[in-house]
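[1] Have a look at this prediction, sequence included:
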Amino acid sequence: MRAIWSGAITFGLVNVPVKLYSATEDHDVKLHQVHDDDGGRIRYQRRCEVCGKVVDYEHIDKAFDDGERTVVLTDEDFDALPAEKSREIDIVEFVPTEQIDPIRLDRSYFLEPASKSTKAYTLLRRTLEETNRTAIVQFALRQKTRLGALRVYDDVLVLQALLWDDEVREASFPSLDEPVSISAKELEMSEELIRSFESDFEPERFSDNYQDQLRRLIEAKLESGVAIGTEATFGEKPRDAGGGEVLDLMEALRKSIDKSRASSGQESTGARRSPRATKPRGKAASG
């Protein structure tokens, strides 16, 4: 893992140097969009709706739109704002752990001691464990001021970003205001059903079946030869081995498809399009 931030946990006169690491990662297969006719990559352009020109990042500002008016904010405007460059995770209070509702939890980060002596780090960790308390902290990360919960995970301190209070919506549903009569027998049977499913949570027992099957699908297509050369999807014109003749893109695609069909025992038709089966379907088509 690579540290994405370094600083110190502070409370009172105590200073605990730490390094911060992302505690989670995305395991989804990375997909991109292609043209179903020839397999070419689909690209998106940053085109101005006023002049119609494609705009480079260096000429793009940010703006706020209230529905009727737009306020453009330049780099100079952002430079005038107070910069959030603090390297401190400032503990503001310690609260009972059960008071933090999981709905408020956001991204998680591991904290590693950054000094030769780990005594202050270990002392803070042990204190949180013994008191069953979670530290509420404020910190700055990636130009944003954040609220967080500092707690213990195994033998490591974990910083869990918290949503601000106005970022959690109110759950108000009129249908739940209607009175419902539940008998003692119904409640008893419901509790009995829950007890029949009781278990200890073992996360390793669960896997993402969709992603597992998607990977197997991709591997099967690769093994059967239902694929085209990646260079061809970028619209480049590959040269032959001698470096002389430049092949037409569509001809290169047709030859790639003919070759893959021949290797899989299919009859080559030359000018026919690539099989529709090469296009990801459903959720896999996005991204």
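    Nice, I can see it. Predicted model only: the values in this text are computed from it and were never measured.

[2] Going by C-alpha atoms from here, please, whenever you check contacts or count neighbours.
    Will do.

[3] which residues of the stretch 101-250 of the chain fall in strands?
    Per DSSP state E, counting those that start in this stretch, the stretch 101-250 of the chain carries strands over the ranges 105-113, 133-141, 144-153, 156-162.

[4] In JSON lines: those strands, plus distance to Val18.
    As requested, those are arranged in JSON lines below (distance: least, C-alpha to C-alpha, whole Å):
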{"stretch": "strand 105-113", "distance to Val18": "5"}
{"stretch": "strand 133-141", "distance to Val18": "13"}
{"stretch": "strand 144-153", "distance to Val18": "13"}
{"stretch": "strand 156-162", "distance to Val18": "10"}
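
[5] Would you check how far apart Pro82 and Lys144 are?
    Computed with C-alpha to C-alpha, to the nearest Å, the distance linking Pro82 and Lys144 is 11 Å.

[6] Also Arg47?
    29 Å.

[7] so what's Ala161 closest to, chain neighbours aside?
    Leaving aside its chain neighbours, Ala161 sits nearest to Gly148 (4.2 Å; criterion: C-alpha to C-alpha, 6 or more residues apart in numbering).

[8] Quick check: that neighbour touching Ala140?
    No. Gly148 lies out of contact with Ala140 (C-alpha atoms under 8 Å); the separation is 10.1 Å.

[9] who's more crowded, the two?
    Gly148 (26 against 18; other C-alpha atoms under 10 Å).

[10] For the more buried one, give me its contacts.
    136-139, 159-162 (C-alpha atoms under 8 Å, 6 or more residues apart in numbering).

[11] possible to save the residues you listed as TSV with distance to Ser181?
    Output for the contacts of Gly148, formatted as TSV (distance: C-alpha to C-alpha, whole Å):
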residue	distance to Ser181
Ile136	41
Val137	44
Gln138	45
Phe139	48
Leu159	43
Gln160	40
Ala161	40
Leu162	37
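
[12] Neighbour-wise, which one of those leads?
    Leu159 (27 neighbours).

[13] Now do the contacts for that one.
    108-111, 148-151.

[14] one more time with 6 Å, if that's ok
    Leu159 is in contact with 108-109, 149-150, counting by C-alpha atoms under 6 Å, 6 or more residues apart in numbering.

[15] Who's the closest spatial neighbour of it, skipping the chain neighbours?
    Per C-alpha to C-alpha, 6+ apart, closest to Leu159 is Leu150, 4.6 Å.

[16] Can you give me the end-to-end span of stretch 82-92?
    OK, stretch 82-92 end separation, C-alpha to C-alpha: 21 Å.

[17] one more structure, for comparison:
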Amino acid sequence: MRAVWSGSITFGLVNVPVKAYSATKRHDVALHQVHDADGGRIRYQRRCEVCGKKVDYEHIDKAYEDGEQTVVLTDEDFDSLPAAQNDEIEVVQFVPSDQIDPITLGKSYFLEPQSKSPKSYLLLRQALQDTERTAVVTFALRQKTRLGVLRVQDAVLVLQDIRWADEVREVDFPATRSRAKIGTKEKKLAAALVDQFASDFTPEEFEDSYQVELRQLIDAKLDQGEALDTEATFGESPKDSDGEGEGEGEGEGEGEDAEVIDLMQALKASLDKKRGGRKTPARGSSSGTGSTAGAKTSGSKKTTPQKSGTQKTGSKKTASKKSTPKTSTSKTSTPKKTGTRRKSA
């Protein structure tokens, strides 16, 4: 890994020299744009609207326009700002960890101790663990002053920037202020459903199915030289993958009572499905798919298309995921097909 920042953490008179490394990376397949007629690469050129010449990046400055005048800001202008020269992560508060709103959290960085003796690094780490608090810090990175938090992950200090208070929007959706009453039965069924799905979070068990399918498509194109049968690759036609079906949207406009009935049916169907397990795959196929909630519940039953046997790459798991929208609105399904549904978390 390459360090993106170096400086020190300061809390009181304690100084902790560190280097920061990006804690995350993207796993998306890298794509670029081409001309559909001949496959030629599409590239964007930066041209000046005054002289019409192509401009290299090193000759580009930033500017602010107030509607009448434009102020040009050079790299030297940005570097002259006092905050840009700050190479310290200053601890300003130690707060209860549950007071940090997850919606404000941004990019994470691993912090590596840089001093010959890591004692101050270990001291700060131990203090955060013992007090069960999170350190609120201020720091500068890439010409921006940032607010952040310091926390411990395994044996490493992690710096995570957070949004300023005025960057989080305030919302007031009318539907959230509805006076609709939730009955005791609905509450009990919902609680039972939550209990059925309760488990420890295991992120390694999940995968980005879109990227898996995209890689599968690319590999098929490479193997077949552009003569690609999409249906043979994914087990279905792309036109069927939009998730639309004849059962979707039923019951709309029938009033609140219809929504409550569909919600009850969806909860009951979900519980029946979880309790039935593999031995009774047909129990989860009751009605209740008319509303959005019902459609979502029935969508959890995944069937393996018969066409998946013709896949070139042999990935049944990917084909099964791709076929989810097609089967989510189906009114009926045979026990044989639903028996292949994905194991729940």
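    Sure, I can see it. Since the model is a prediction, treat every value here as computed from it, not as a measurement.

[18] Which of the strands of the stretch 101-250 of the first structure sits closest to Val226 of the first structure?
    Val226 of the first structure sits nearest to strand 105-113 of all the strands of the stretch 101-250 of the first structure, at 38.8 Å, using C-alpha to C-alpha.

[19] Where does the closest one end up in the second structure?
    Across the second structure, the stretch matching strand 105-113 of the first structure (TM-score structural alignment) is residues 105-113.

[20] Could you check how far that stretch is from the centre of its chain?
    When distances are taken as C-alpha atoms, centre = their mean, to the nearest Å, stretch 105-113 of the second structure is centred 18 Å away from the chain's centroid.

[21] what does stretch 191-198 of the second structure give?
    The answer for stretch 191-198 of the second structure is 23 Å, by C-alpha atoms, centre = their mean.

[22] Which stretch of the first structure is it matched to in the alignment?
    So stretch 191-198 of the second structure is aligned with residues 191-198, judged by TM-score structural alignment.

[23] buried residues in that stretch?
    Buried residues in stretch 191-198 of the first structure, counted by 16 or more other C-alpha atoms under 10 Å: none are found.

[24] Kindly list the longest helix within the second structure.
    Longest helix in the second structure by number of residues (criterion: DSSP state H): helix 256-276.

[25] Nearest the geometric middle of the second structure, what residue?
    Residue closest to the mean C-alpha point of the second structure, counted by C-alpha atoms, centre = their mean, is Asp208 at 9.8 Å.

[26] Check the gap between Val50 of the first structure and Ala80 of the first structure for me.
    Val50 of the first structure is 28 Å from Ala80 of the first structure, by C-alpha to C-alpha.

[27] wait, what's in contact with the residue nearest to the centre of the second structure?
    Contacts of Asp208 of the second structure by C-alpha under 6 Å, 6+ apart: none found.

[28] go again using 10 Å as the cut-off
    27-28 (C-alpha atoms under 10 Å, 6 or more residues apart in numbering).

[29] Also Ala165 of the second structure?
    So Ala165 of the second structure contacts 104, 147 (C-alpha under 10 Å, 6+ apart).

[30] That one -> the first structure?
    Ala165 of the second structure maps onto Asp165 in the first structure, by TM-score structural alignment.

[31] For Lys85 of the first structure, see how far away its match is.
    Distance from Asp165 of the first structure to Lys85 of the first structure, by C-alpha to C-alpha: 23 Å.

[32] before we move on, the earlier item: and Pro82 and Lys144 of the first structure? Which one has more around it.
    Legend: neighbour count by other C-alpha under 10 Å for Pro82 of the first structure and Lys144, higher for Lys144 (11 against 7).

[33] I'd assumed Glu84 was in contact with the more buried one.
    Yes. Using C-alpha atoms under 10 Å, Lys144 of the first structure is in contact with Glu84, at 6.8 Å.

[34] May I ask you to confirm that Cys48 of the second structure is in contact with Tyr57?
    No. At 11.7 Å, Cys48 of the second structure does not count as touching Tyr57 under the criterion of C-alpha under 10 Å.

[35] And those two? Which one has more around it.
    Cys48 (11 against 8).

[36] got the contact list for that one?
    54-55, 60.

[37] if we can go back for a sec, so which bit of the first structure is the longest helix of the second structure matched to?
    Going by TM-score structural alignment, helix 256-276 of the second structure lines up with nothing in the first structure.

[38] In that helix, which residues are buried?
    258-260, 262-275.

[39] cool, stretch 12-22 of the first structure as well?
    Quick answer for stretch 12-22 of the first structure (16+ other C-alpha under 10 Å): 15-22.

[40] And the residue nearest to Gln211 of the first structure when sequence neighbours are not counted, how far from Gln213 of the first structure?
    In space, and not counting its chain neighbours, Gln211 of the first structure is closest to Asp28: 6.3 Å by C-alpha to C-alpha, 6+ apart. Here the criterion is C-alpha to C-alpha. By it, Asp28 of the first structure lies 11 Å from Gln213 of the first structure.

[41] and if you look at Glu170 of the first structure?
    37 Å.

[42] likewise Val71 of the first structure?
    47 Å.

[43] now Val158 of the first structure
    33 Å.

[44] cool, Glu223 of the first structure as well?
    Counting by C-alpha to C-alpha - Glu223 of the first structure and Gln213 of the first structure are separated by 15 Å.

[45] Asp56 of the first structure now?
    Taking C-alpha to C-alpha, one finds Asp56 of the first structure at 39 Å from Gln213 of the first structure.

[46] same question, Leu81 of the first structure
    Leu81 of the first structure is 48 Å from Gln213 of the first structure, by C-alpha to C-alpha.

[47] between those two, which one's more packed in?
    Gln213 (11 against 8).

[48] On the three-state scheme, Lys19 of the first structure is what?
    strand (DSSP: H, G, I helix; E, B strand; the rest coil).

[49] Isn't it up against Gly7?
    Yes. With contact defined as C-alpha under 10 Å, Lys19 of the first structure counts as touching Gly7 (6.5 Å).

[50] Quickly list what's touching both of those two.
    Counting by C-alpha under 10 Å, 6+ apart, the residues touching both Lys19 of the first structure and Gly7 are Ala114.
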